[in-house]
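Colleague: Predicted model, plus sequence, below.
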Amino acid sequence: MTAAPTYIQVLLPVKLRWIPTYRADMPLQAGRRVCVELGRRRYDGVVWRTLERPDLPPERIQPIVAVQDELPRVTAEELRFWEFLSDYYLCTLGEVYKAAYPLLKLRSEQTAADILARLQQRLARKEEQLAGRHGERVMQRLSAERDALQAQLAACRAQSGSADKPGRPAPGKPLVLTAAGRREAYLPALREALAAGRQALVLTPEIAFCDRLEALLAPEFGQQLLVFHSGKTPVRRRAAAESLRSGSPAIVLGTRSALFLPYRDLGLVVVDEEQDAAYKQTDPAPRYHGRDAAVALAGIHGARVLLGAAVPSLETLLNVRLGKYDLADGPAAAPRAEVIDLAAERRKNGLVGTFSRKLIDAVRRTDGPVVLLRGWEKPEPLQDEIAALFPDRSIRVLTLSALKREGASGAALLAVLQADALVSRDDFRADERAAQIVGTLCQFAPRVIVQTAVPARFDAARGTDALLDERRQFGFPPYTRLVEFRRQGSGEVVERHFLPRDRSLAARKAALAAALPTGTYPDVDPLD
């Protein structure tokens, strides 16, 4: 008697507003990997769910091509995380799957599957040899070789098919750290996670921050520290994924792509520089925010959350106000820079080209390295100005992104020639960005000078409480949620919708997604 077919929905790494249904000859649980056909193309898919009744006539439902047991299963926690990203950021599950398992990652997994197949073939040949007649010494050697192959095979299978661990309730509220030594404060929490046999994630906005944190963490945690970002080779990244999949206690240090790794028992999530705009994915979908996605991932796993920033985002500070987050040691004093008003200096003939006379004097009086940050200035004319004004000094000129990447090499003075260029847009987020930029700069040098045409924007005396009150008065985020419709290709904003931050939010977002104009895409919580 033929067994009744099983009907399953299968996620494919393509943008589909629906989840295709297929037929299988055996029960398949969510997370199993299968090969299927769609539109005459074959795809590596993931079983999303089993259907009691198919949503199509059975004769119209295609069978799967194959079950891919050689590929690791996707965990229940991964699937829940994908669903959160799809629902909140108004994209398809297929787009999330493609981000989580890009082509290079799939090829890397196939390489691991090929290794598994070769081990099985070698073991079969070794068993055939053992079945023959041999002397005692040869039999001992063949037996030892067989045992070694069996051990390798068992290790590979354990990595690709270890059981999901049950989720745990989140241990308290996220904790916000603002003190100067906050990175050192990560260490005891990381030790505690490893001692409990759990895994930890330390997220950074850019590779440069990864490199600096690696210098802090590597001496302490050695081989238990797994660094994961686009600068690492596919082999290194696959090894990190396999280590996590096996359930081994480990610390992952990475950029936002590390959110998609197959954690088995995540006990701690640290988001360093949580205010940094680089956490926001712009293209392609899912256009998620790494900090908010990390907090959601921690909730799925029952993991503790630490958020670190010299000047936290207003979103985080509002959560502190509302009692959703805790602030360690009370509010820290905002980092301060010396502000030079370019308009005032111009009125009193206090400018020499790009430089104010105040900045020229500060550079000449500084004992130690000086780093200048340029904005709109062209490099070649600027170097000519520097050579004329400071003929006896070697001065580094960097952009903000280069500063984050390379550091300031022990600079005694860090000066911004035109700070307004770093804010990029004059919108409701400009004052918040300015405060956060100053906070970032103050981490690189003991003295920071900012030249600006809008001095009030960079004045630390205007605290975050005032900024939050202003946002509430005008109905701007974080008191509302912003959804923009942007034109495909150019990214031009076509429509902006400020939605109430209440129980109606999900329904309102879904209604917006249903009314999306042709040729546009939604961007939830945009930062630029």
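Modeller: Received it, and whenever you're ready, just let me know what you need. Residues are numbered from 1 along each chain as shown.
Colleague: switch to C-alpha atoms for all contacts and neighbour counts from now on
Modeller: Fine.
Colleague: Show me what the longest strand anywhere in the chain is packed up against.
Modeller: Using DSSP state E, we find that the single longest strand of the chain is strand 41-51. Packing partners of strand 41-51 (3 or more C-alpha pairs under 8 Å, 6 or more residues apart in numbering; DSSP states H and E): strand 6-11, strand 33-38.
Colleague: what does the helix or strand containing residue 415 rub up against?
Modeller: Assigned by DSSP states H and E, residue 415 belongs to strand 413-416. By C-alpha atoms under 8 Å, 6 or more residues apart in numbering, the residues outside strand 413-416 that reach it are 359, 363, 366, 368-375, 441, 444-451.
Colleague: For PyMOL, what selects the buried ones among those residues?
Modeller: The command below creates a PyMOL selection of those among the contacts of strand 413-416 that count as buried (16 or more other C-alpha atoms under 10 Å):
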select buried, resi 359+363+369+370+371+372+373+374+375+441+444+445+447+448+449+450+451
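Colleague: Narrow the contacts of strand 413-416 to those in strands?
Modeller: Using DSSP E, the contacts of strand 413-416 in strands are 370, 371, 372, 373, 448, 449, 450, 451.
Colleague: quick one, longest helix in this structure?
Modeller: helix 103-130 (DSSP state H).
Colleague: Okay, one more to line up with it:
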Amino acid sequence: MPLLDQTDLPSAGTIYADVILPLALRQTYTFSVPEEMVRQLKPGLRVEVQFGKNKHYTGIVRGLHGKKPGHKTKPILSVIDLEPLVTENQLKLWAWMASYYACTLGEVMNAGLPSHLKLTSETTITLGPLFSDDATQLDDQEYMIVEALTLQHELTLKDIRDILQKKTVYPVIRRLLDRRIVFLKEELQERYKPKVVRCVQFSPAYKTEAEQIGAFELVSRSEKQTAVLLEYLQVSRELPFVRRVDLTKRTGASDAVIKAMVKKGIFEFYEREVSRIGSGEEDTMEAKEMSGQQVAALTQVQSIHASGKPALIHGVTGSGKTRVYLELMQKAIDGGGQVLYLLPEIALTGQIVKRLQKVLGDKITVYHSRLNNMERVEIWKAVLAGKTSIVGPRSAMFLPFTKLELVVVDEEHDPSYKQQEPNPRYNGRDVAVYLAWQHKAKTILGTATPSLESWENAKRGKYGLVSMPKRFGDIAMPEIVLADAREDDGKGNRHPFFTPTLLNEIKATLERGEQVILFQNRRGFAPVYFCPTCDHTIECVNCDVSLTYHKFQNRLRCHCCGYATSTPESCPACGEPEMKLGGTGTEKIEDELKIFLPDARIGRMDLDTVRGKNALAALLGRFEAGQLDILVGTQMVTKGLDFERVGLVGVISADQLLRFPDFRADERAFHLMTQVAGRAGRKHRQGKVIIQAFDRSHPVLTDVFNGDWDRFIERESKHRAETNFPPYVKMIHLQLKHPRRNTVEEGAKLLGSWLAHALGGQVTPPFEPAVARIRTYYLQEMVIRMSADPKEIARVKNIVNRAVAKLKTTEGLTGVRVGVDVDPY
């Protein structure tokens, strides 16, 4: 159904609205539009509707039309917004994502709208703290609600309908909400409340300069009041408003002094709504002169953009790609446009924002899931008004851009751009390219290690390629050493985690006053807790995986479902009292380092240590300030962080990366090791990288050692093409799950037979994955391969969608869940 505005509506007859509901419905649901709402409704507005027998939801109007649906329609109950919350471009993006990633519009809506802008099924309202018993400004309906609230304290939506004897009550509630007379407590609650500060201003009797001079006579006997008055006059010339707290801080006067001046009629208090969005208070400074390589890259990118193509910048770590981005961002913003700068991880936003705000000031704003609800609402509204540009992870793409001119996808190769669960299972890099095309904006993809998909797009001419092979300032690339993990200390003693080569280099680096980063791609203390007598391993009760031991908590924890338990005193199988730990995690690396380097200041950067809103920024701040000597971390430490004092990077176990059961294992291992190596020696001197491995002759390690991207990509491309893997074919991964093994196997067998009949050899037979049970659900999987032709992809997805829908209605198999992942892994 096309999106219609009010000028396209039929002149007579009932008007209908297609509404997107936050449910996994295969299509939008149609509601009739009451006559009084016809001129009010537009695509993108939130509306209150009844869906099902008694449930109320907030949906998004997708389109308006005059075509009567084939089902009995219910009317829209109320319109929540005065202006559209979601733009037409966003609605089109949602529709494209639902189609391409084989999911529903409701699932995309859930991913696209911040949680605080979604309204749920039940409403409870109560009087706001600002209500002052003054009912003179209330109309009859508002007065009835407020009067009831003074007696009952809380009212549900049903209560209000009964009191007013009408079905549509939200407009009345909204008026009371806007004036802060009431607020919503739970469901159907807009959780956003503006941030207000207590401010001071002259009362109406002292508006003119002559009247203000007279005020000095009233306070002449009080030195403190005179000082406050003088300070107020000074501050009011510099700032648009004067906060009460600032006035007391500047003068040292107490609140009582200011209150006394209010009693005299000189000042009055008022509340002002202020933004929670950071203002980038660092002074804007001009960037340093660009290098010749940066100037050439900038010229090439502009030429590629002039031809209408995205630009892929392949620049080694430390080559100065960010400066090239910055020049183009500055130009777009100076022209009144918006910029979207995407990063794979929240971990990077703090450092990048500092760099960008030094040049762009408060024209660039950070957006991510760790912001509180109030901050995210304000950013949403600022972007909708075209007032700010954004830096953030993949969720930032869902913001309502109205003047988007440039999209930058930094570290475009990173797997964190891929959403795994729940739907939509999208790749942020690919959606960003579509988003830019949709807005006719320019696109930059940047990385030191391009993904094979982007590299192929560049080879085929779909993207323009820009190379930056030298580090900024001609600083040498780090020296790479491949250390034999079997190496001993010359006396036959061998440590399981640290070779003598690595330990000696760590000590030498710290003696020079430099810092060390150690990379271990497993968190926790030990990934296996087992019995040395009978070899029994303690596994998760919900998943077919071993529990990881966390020493700090002294608990065993599942990294799939979060299940945790205490360590058993003896083996549950044979009673052996001495249980053993196997494997190595970041917590154990940190613990062992303290034995060898008792005076070193060690920090750990993994999911366990950076859960809080400010924990990550605090950790990185300590490392950047030199308060930590060694940073031990998982792949978070590979994500483009830039620290000038890092002299050594160590990779504890390269073999773990290369043995992962995934067709992208070699590519990701090359990316991770190259990226983490790039953290060393980025400022003043050549750094060193030590990679520990048992199989030092592995081709990927040889390529990392030689810095030979061309050889690696040539070999990997050839292997993928010969074995029919992306990017040379398209893939869809199907995962079925159910609490009963027999049921999921039966469902997989039936679905597999339907797909095999329609697709032949394009689909693999169902198979059990390496981890066969997660969160109490048994798993079965299938993989479909197809050509990259858009018509063939659409055909296959249509077959898959119909087969999955049929399985959901098959007797005995209705409880089997099927996840469809387009472009998996």
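Modeller: That came through, no problem. What you see is a predicted model, and the numbers here were worked out from it, not measured in a lab.
Colleague: And the TM-score between these chains?
Modeller: TM-score for the superposed chains, counting by TM-score structural alignment, normalised by the length of the first structure: 0.82, backed by 483 aligned residues with a C-alpha RMSD of 3.7 Å.
Colleague: Which member of the ones in strands among the contacts of strand 413-416 of the first structure is positioned nearest residue 174 of the first structure?
Modeller: Distance to residue 174 of the first structure across those (C-alpha to C-alpha) is lowest for residue 448, with 31.1 Å.
Colleague: Aligned counterpart of that closest one in the second structure, please.
Modeller: Aligning on TM-score structural alignment places residue 448 of the first structure opposite residue 689 in the second structure.
Colleague: related to what we said a few turns ago, taking strand 41-51 as reference, get the angle to the longest helix of the first structure.
Modeller: Relative orientation of helix 103-130 of the first structure and strand 41-51, computed by axes from the mean of the first three to the mean of the last three C-alpha atoms, to 10 degrees: 90 degrees.
Colleague: Toward the C-terminus from helix 103-130 of the first structure, list the very next helix or strand.
Modeller: Next element after helix 103-130 of the first structure (DSSP H and E): helix 136-161.
Colleague: Which elements pack onto that next one?
Modeller: By 3+ C-alpha pairs under 8 Å, 6+ apart, helix 136-161 of the first structure packs against helix 103-130, helix 234-245.
Colleague: Now it: buried residues?
Modeller: Those buried within helix 136-161 of the first structure under the rule 16+ other C-alpha under 10 Å are 139, 142-143, 146, 149-150, 153, 156-161.
Colleague: In JSON lines, list those along with distance to residue 476 of the first structure.
Modeller: Output for these, formatted as JSON lines (distance: C-alpha to C-alpha, whole Å):
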{"residue": "139", "distance to residue 476 of the first structure": "77"}
{"residue": "142", "distance to residue 476 of the first structure": "72"}
{"residue": "143", "distance to residue 476 of the first structure": "71"}
{"residue": "146", "distance to residue 476 of the first structure": "67"}
{"residue": "149", "distance to residue 476 of the first structure": "62"}
{"residue": "150", "distance to residue 476 of the first structure": "61"}
{"residue": "153", "distance to residue 476 of the first structure": "56"}
{"residue": "156", "distance to residue 476 of the first structure": "51"}
{"residue": "157", "distance to residue 476 of the first structure": "51"}
{"residue": "158", "distance to residue 476 of the first structure": "49"}
{"residue": "159", "distance to residue 476 of the first structure": "47"}
{"residue": "160", "distance to residue 476 of the first structure": "46"}
{"residue": "161", "distance to residue 476 of the first structure": "47"}
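Colleague: Please tell me how far the longest strand of the first structure is from the chain's geometric centre.
Modeller: 26 Å (C-alpha atoms, centre = their mean, to the nearest Å).
Colleague: mean per-residue distance, it to the second structure?
Modeller: Strand 41-51 of the first structure differs from its equivalent in the second structure by a mean of 1.8 Å after superposition (mean C-alpha distance after the TM-score superposition for the first structure).
Colleague: Downstream of that strand, the next helix or strand is which one?
Modeller: strand 66-67.
Colleague: Read off where that next one ends up in the second structure.
Modeller: By TM-score structural alignment, strand 66-67 of the first structure lines up with residues 78-79 in the second structure.
Colleague: how about residue 96 of the first structure, what's its partner in the second structure?
Modeller: In the second structure, residue 96 of the first structure lands on residue 108 (TM-score structural alignment).
Colleague: Let's verify the equivalent of residue 87 of the first structure over in the second structure: helix, strand, or coil?
Modeller: Here residue 87 of the first structure is matched to residue 99 in the second structure, going by TM-score structural alignment. Using DSSP: H, G, I helix; E, B strand; the rest coil, the structure places residue 99 of the second structure in helix.
Colleague: what's the neighbour count on residue 99 of the second structure?
Modeller: 15 (other C-alpha atoms under 10 Å).
Colleague: swap in residue 210 of the second structure?
Modeller: Other residues close to residue 210 of the second structure by other C-alpha under 10 Å number 9.
Colleague: May I ask which helix or strand encompasses it?
Modeller: helix 209-218.
Colleague: That helix: what's the following helix or strand?
Modeller: helix 223-238.
Colleague: Flag every buried residue along that following helix.
Modeller: 224, 225, 226, 228, 229, 232, 235.
Colleague: Centre-most residue in the first structure?
Modeller: residue 256 (1.2 Å; C-alpha atoms, centre = their mean).
Colleague: For it, which non-adjacent residue is closest in space?
Modeller: residue 290 (5.5 Å; C-alpha to C-alpha, 6 or more residues apart in numbering).
Colleague: Alignment lookup: that neighbour to the second structure.
Modeller: So, by TM-score structural alignment, residue 290 of the first structure is matched to residue 428.
Colleague: My read is that its match contacts residue 398, right?
Modeller: No: with contact defined as C-alpha atoms under 8 Å, residue 428 of the second structure does not count as touching residue 398 (10.3 Å).
Colleague: who touches residue 154 of the first structure in this structure?
Modeller: Taking C-alpha under 8 Å, 6+ apart as the definition, residue 154 of the first structure has no contacts.
Colleague: distance between stretch 208-215 of the first structure and the chain's centre?
Modeller: Using C-alpha atoms, centre = their mean, the offset of stretch 208-215 of the first structure from its chain centre is 15 Å.
Colleague: tell me the average deviation of that stretch from the second structure after fitting.
Modeller: With mean C-alpha distance after the TM-score superposition for the first structure, stretch 208-215 of the first structure averages 1.0 Å from its match.
Colleague: whereabouts in the second structure does that stretch align?
Modeller: By TM-score structural alignment, stretch 208-215 of the first structure lines up with residues 347-354 in the second structure.
Colleague: I am finished for the moment; much appreciated.
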